[in-house]
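Engineer: Fold the following.
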Amino acid sequence: MSNIRVLDEKTAGKIAAGEVIERPAGVLKELLENAVDAGATSINIDIEGAGRELIRINDNGCGMDEEDLEQSVLRHATSKIRSFDDLTTLQTFGFRGEALYSVAAVSRMTLTSCTGEGAGHRLELHAGKVFSKSPAPAIKGTTVEIRDLFYNVPARLKFLKSDSYERACLLKVIEESALANLKVAYRVHVNGRTVYDLPAQSGPFEQAVIARAKAILGEEVAGSLLFKAFDEGKLNLFLSPADKLVTVRDMQYIFVNRRPIDSKTVQQAIYKAYQNVRPKDRHPAFLVYMTLNPADFDVNIHPQKRDIRFENENRVFGRIMNDAGEVIFGQSRPVDVRLEAPQMTLPPAAQEAAQKLLSPAAPTPMETFAAACAARPAQAFSPKPHFVIKETEDPAEYIARPEGEPSGTDVPSPSAPAPRASLPEETPSWYQGPYHYLGQLQRSYLLFENPQGLVVIDQHAAQERVLFEHYLDAFERRGVKVQKLLFPVHVDLPPSNAETLLSWAAWLKTAGFEVEPFSARTVLVRTMPHMIRFKEDDMKEFIVSLSQVVGDPSKSTETLKRNMVAMLACKKAIKAHDAISPAEAEGLLENMKKCKDGMHCPHGRPCIAQVDMKQLDKLFGR
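Structural biologist: Coordinates of the predicted model:
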């Protein structure tokens, strides 16, 4: 008896069909869900031409007989529901049923399937019309082969992005499916290269998730995740510890009954749990596995079934927030252990003044600073190890330019001052000299005396600002001098991140970084900006971070440019707890004076604070 039926028009009309296939990743998602619903324990995926030329899914699931095979490509055909009421008890990924119909309508599709009993059957369709039928080998399972996607609707091809971006989207779909279905093996080949070979996971759930996550998110991120199960395993949380937050939000996965979904309710609840320990430029990596009664949520509010609506959004928010807080603060390691300052007893009045001055909730003690001095790049630091920005005439160096730009373009040296009008040198209003260097506090803050009182400078934030303006100025003038690396640096990345990074390769070359593919999981870095001069480990760390912040190539390059330059400056700047000499400290202050905004680091944090004598006198009850 056939298991696949065509829904009546009344039932079909109540379902948000979402029949339009927007991109290859949407095709792949539908086919993977069908394979998992068919009980597959092994799925083989082949992709060519970023999915435009070929998407092939082979599974070892239950298969279809000849009648089911022919029914499966009809509109609204499904094996998963019989009426609209079945939606409240749905246990499978999909129910729309028109996935194969919709895909077949815009491609050349071949379906081969066998139930394991008797011969197999093959069905070939072009643009939704049956082209041929034939017998097939008696191998249990189903193979769906999609060729020439959108060949008959070329207008839709115009909306696809670069091959690198489309491949990244395809790999993201596979990664989500692999994290959701731990007992299924995934073997993925892209243009003949093996990208993933993920064995089926067995054993305890926690170990299975971490093993699969290490292959997808990387050893460092996955290995640091904290885990706790709630409500007898119906809620499983894997969260970054407070001291291991990452720079992007693309390592966040939510699964409801193994379905990858987007949920602002769940995401915001987790962020709320981190609210007192999370810097604004850092984000948690997390995997949330929820098991709910199908009647407790609605997946039919979005064509791609990405968004869901919980029956009680407030209760879900509160539950996730409280449980996430228990994971973070109940199991996480200390963020940073430092020596405590010696205790001292102050008079009550002085204690009250100190509390007002030092409380994080109190207004900053910094006086109101005006806008910084007129535009011009910062000069080089004193020639000390931490601060050297040196330009040399080296045949291995060249100026990074966009493709096609003449090599004879006159590009000024990045360290040369920008042309200025012959006016007296301007001084920013925050600069109230003369300054006398007093020393370092905890090897993190530089202390200066000036006529107003005490000046405290965050050494890392201050140098970030100087390097940021120095490099940004060179970048905008297309004057980034580039150093060819004698040996290219190999950087391992999750395949989806590698594809996304490579989609920006041409733009990155103008920024001084020449990157190219080496394997599905590895990129080669052949050049870097001369003024940066990363060590190999620093270069790898930067490229990994960069791969996480780049996104759709169609987005504005201005945002990416600022983020990338800020990241470069942060990675290269002197760190807290690094010792520097008095000459370096004085040189840093002088370079801050020449910045357009010497008051803030590229991330917006203050670089400098002024504590005047009145505040100090009040602190000691004078």
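Engineer: only C-alpha atoms for contact and neighbour calcs from this point on.
Structural biologist: Noted.
Engineer: continuing past whichever strand or helix holds residue 483, what's the next helix or strand?
Structural biologist: Taking DSSP states H and E as the definition, residue 483 sits inside strand 481-492. Stepping forward along the backbone from strand 481-492, the first helix or strand reached (DSSP H and E) is helix 495-502.
Engineer: So which bits of stretch 592-606 are buried?
Structural biologist: If you call a residue buried by 16 or more other Cα atoms under 10 Å, then stretch 592-606 has these buried ones: 592-603, 606.
Engineer: wait, stretch 452-469
Structural biologist: By neighbour count, with 16+ other Cα under 10 Å as the criterion, the buried positions of stretch 452-469 are 454-469.
Engineer: my guess is residue 64 meets residue 114, correct?
Structural biologist: Yes - when contacts are counted by Cα atoms under 8 Å, residue 64 is listed as touching residue 114 (5.5 Å).
Engineer: any shared contact partners between these two?
Structural biologist: Among the neighbours of residue 64, those also in contact with residue 114 (Cα atoms under 8 Å, 6 or more residues apart in numbering) are 141, 142.
Engineer: Now do the contacts for residue 542.
Structural biologist: When contacts are counted by Cα under 8 Å, 6+ apart, residue 542 is found next to 567, 568, 571.
Engineer: One more, so I can put them side by side:
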Amino acid sequence: MIHVLSDETINQIAAGEVIESPASVVKELVENALDAGSRKITVEITGGGLKLIRVSDDGSGMNCQDAKMCILRHATSKISKAQDLFHIVSKGFRGEALASIASISKIVVCTAKEGEPGTRLEIEKGLIIKESSCARMHGTTFEIRSLFYNVPARKKFQKTAAAISAEIFRIVMVMSLSHPEVQFELISNGRKAIKTLSSGLEERIEEQLGKEFAQGSFALDFKQGSMHFYGVLGAPTNTRNNKMGQYLFLNKRAVTCEPITEAVRDGYATRLDGKRHPIFLLHLDVPSDLVDVNVHPQKLQVRLRKEDLFRDTVKEAVKSALAVKTPIGEVSTFEPVEVNFEEVSLRFQETAEELEFELEEGEIEMMGQSGRFVFLIDPSFDGVVVMDAHAARYRVLFEDLLEKSDQKGNSQGLLIPFCVDLTPVESAMVLTHQEAIERLGFSLKAVGKDTFMVEAIPSFAEENAIKMMIVDMANGLQEFIGKYDYEKERQKKLVLIAARFASSKNMYSKEEARQLFHRLQQCQSPLHCPKGNPTTVYLNHDAIENLFAAHQETAKSAKK
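Structural biologist: Got it, this is the predicted structure:
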């Protein structure tokens, strides 16, 4: 029998699309605060937001009637007719978020307009259970408690509080980059995690993404007709193996848009390694009728009405910015962090492990070496084996670390520990996944806001590469934000990054070359390094003869 669903059921179904986790709640409430014209937004969370989320702003606020209507499904002040969907300038417009949140949590709303008395509402299961007046300045405070209390099946599948907190950290950080003129503050379990002090985009980038992101970057400021593109592009040498360093804002809305991302890459042209991704932060201010944001309930994806125009314009803007270097500010000098060394145990650095393997007599022999390429003679093969020693060592170390990923890796203690400064999001990722990182052989200790002391490093690593390794791990781990059951993939990602930063060896003795080759043959995938590059090339007698024949033909043609 077909029947109409109740409003409560409809709201909970909608909540499944709009509200995936406490991070979704924070995103929706902060977007509402921005739409209200707020200049200061404070987010407080407890227990990763499952126990408490409080978002306070100094925006325009609501009168009593609007406060009661805001929790109704499809009630909004952003649009009034269908045509408005083609000219959306606000963050929200569907009128779904607050109704969805109200249906699965306990809410207290305190709001007031300028010069009017305040209103306080207590809401459960989408219904107002108590109404009273309150005293407050203009603005609104939403207090969300006991999220998913009436849908235990949803709560059961939520991630850990630490993982959710890291997701919220990233959302607030991204929001602060979309609106540098607004002050943001994030307090997690009573600890101030993020507090913005800057009011300009360049200062906000350095404040939230770190000096390394801004250092050596190219400023972009490009206007064409009604379009205005601005932001920063990372230097071609400052790239990553994923897209976590890419921030795109369309009319101040954080979005993902593959055509624009590809256009940015095209603008770099041959300056980039084919497998690396540029870092950038771009704001695109364009007429609202050129963009369709009514694509997904969470409004993360957009459609472009004139995709070719966007591609060509973005590509040209990037090419122009890279052609002329524009400094975006001097990087300040290093300021040491005050640390109480009396609490730190000092250890002497140990010698890094060498590859060891029992060799049999009469096996493969080394002929010589040119750069990273080692030439070998294998008695079982009629020809020459050319081994890329760097790629081979990368493969051997990667599989060795992956096999022992459930054990604590060998460490080398540092005589003088040193500190690494991270961005708030990077710091949150390290804290969330610290146990997994330390299984590689690290010993890390939080000694200040977003600062970690490195007391021990993996035995295979060089000390001067440690900071970059930790930063790459923190950025790589952001791929798992919002995902479930990622433990195995997480460890593989960490091992992949760690092995890439392993100490390199430039020259190999005959014995070392034989040991490396034998270890390589024991790997599950001996022919390629973890990035897919070949580790060995086998040139038999016919292949070598063909190479010389080809050169002879070329020489004859040149003489003619």
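Engineer: Got a TM-score for the two of them?
Structural biologist: Both chains were compared after superposition, and using TM-score structural alignment, normalised by the length of the second structure their TM-score is 0.80; 508 aligned residues with a Cα RMSD of 3.6 Å.
Engineer: picking that back up, from the buried residues of stretch 452-469 of the first structure, pick the one nearest residue 133 of the first structure.
Structural biologist: Looking at those and their distance to residue 133 of the first structure, the nearest is residue 468, at 64.0 Å (Cα to Cα).
Engineer: Which strand or helix spans the closest one?
Structural biologist: Secondary-structure element containing residue 468 of the first structure, defined by DSSP H and E: helix 459-476.
Engineer: With residue 166 of the second structure instead?
Structural biologist: For residue 166 of the second structure, the element it lies in under DSSP H and E is helix 161-178.
Engineer: can you check residue 130 of the second structure too?
Structural biologist: strand 127-134.
Engineer: ok so, going back, tell me the one of the buried residues of stretch 452-469 of the first structure nearest residue 57 of the first structure?
Structural biologist: Checking these one by one against residue 57 of the first structure (Cα to Cα), the nearest turns out to be residue 468, at 47.1 Å.
Engineer: any idea how far the closest one lies from residue 584 of the first structure?
Structural biologist: Applying Cα to Cα, to the nearest Å, one obtains 18 Å for the distance of residue 468 of the first structure from residue 584 of the first structure.
Engineer: Okay, helices next: where are they in the stretch 201-350 of the second structure?
Structural biologist: Taking DSSP state H, counting those that start in this stretch as the criterion, the stretch 201-350 of the second structure carries its helices at 201-209, 211-214, 258-268, 307-323.
Engineer: Show me what secondary structure element comes after the longest one.
Structural biologist: So that's helix 307-323 of the second structure. As the chain continues past helix 307-323 of the second structure, the following element, by DSSP H and E, is strand 365-370.
Engineer: Taking helix 389-403 as reference, get the angle to the next helix or strand after that following strand.
Structural biologist: Toward the C-terminus, strand 365-370 of the second structure is succeeded by strand 373-377 as the next helix or strand (DSSP H and E). With axes from the mean of the first three to the mean of the last three Cα atoms, to 10 degrees as the criterion, the two stretches strand 373-377 of the second structure and helix 389-403 enclose an angle of 90 degrees.
Engineer: with the first structure superposed, average distance for strand 373-377 of the second structure?
Structural biologist: For strand 373-377 of the second structure, the mean deviation from the first structure after alignment is 5.8 Å (mean Cα distance after the TM-score superposition for the first structure).
Engineer: Other residues contacting that strand?
Structural biologist: Contact partners of strand 373-377 of the second structure, identified using Cα under 8 Å, 6+ apart, comprise 364-369, 383-389, 513.
Engineer: Out of those residues, give me the two with the largest separation.
Structural biologist: Pairwise across the contacts of strand 373-377 of the second structure, and taking Cα to Cα, the largest span is found between 383 and 389, at 18.6 Å.
Engineer: Now do the same contact list for the counterpart of residue 391 of the second structure in the first structure.
Structural biologist: In the first structure, the residue paired with residue 391 of the second structure according to TM-score structural alignment is residue 461. Applying Cα under 8 Å, 6+ apart, one finds that residue 461 of the first structure lies in contact with 573, 600, 601, 605, 606, 607.
Engineer: any idea how far residue 461 of the first structure is from residue 472 of the first structure?
Structural biologist: For residue 461 of the first structure relative to residue 472 of the first structure (Cα to Cα), the value is 16 Å.
Engineer: swap in residue 43 of the first structure?
Structural biologist: Following Cα to Cα, the distance that separates residue 43 of the first structure from residue 472 of the first structure is 47 Å.
Engineer: if we can go back for a sec, what residues does whichever helix or strand comes after the helix holding residue 166 of the second structure touch?
Structural biologist: On the C-terminal side of helix 161-178 of the second structure, the nearest following helix or strand under DSSP H and E is strand 183-188. Applying Cα under 8 Å, 6+ apart, the contact partners of strand 183-188 of the second structure are 39-46, 48, 165, 169, 172, 176, 192-199.
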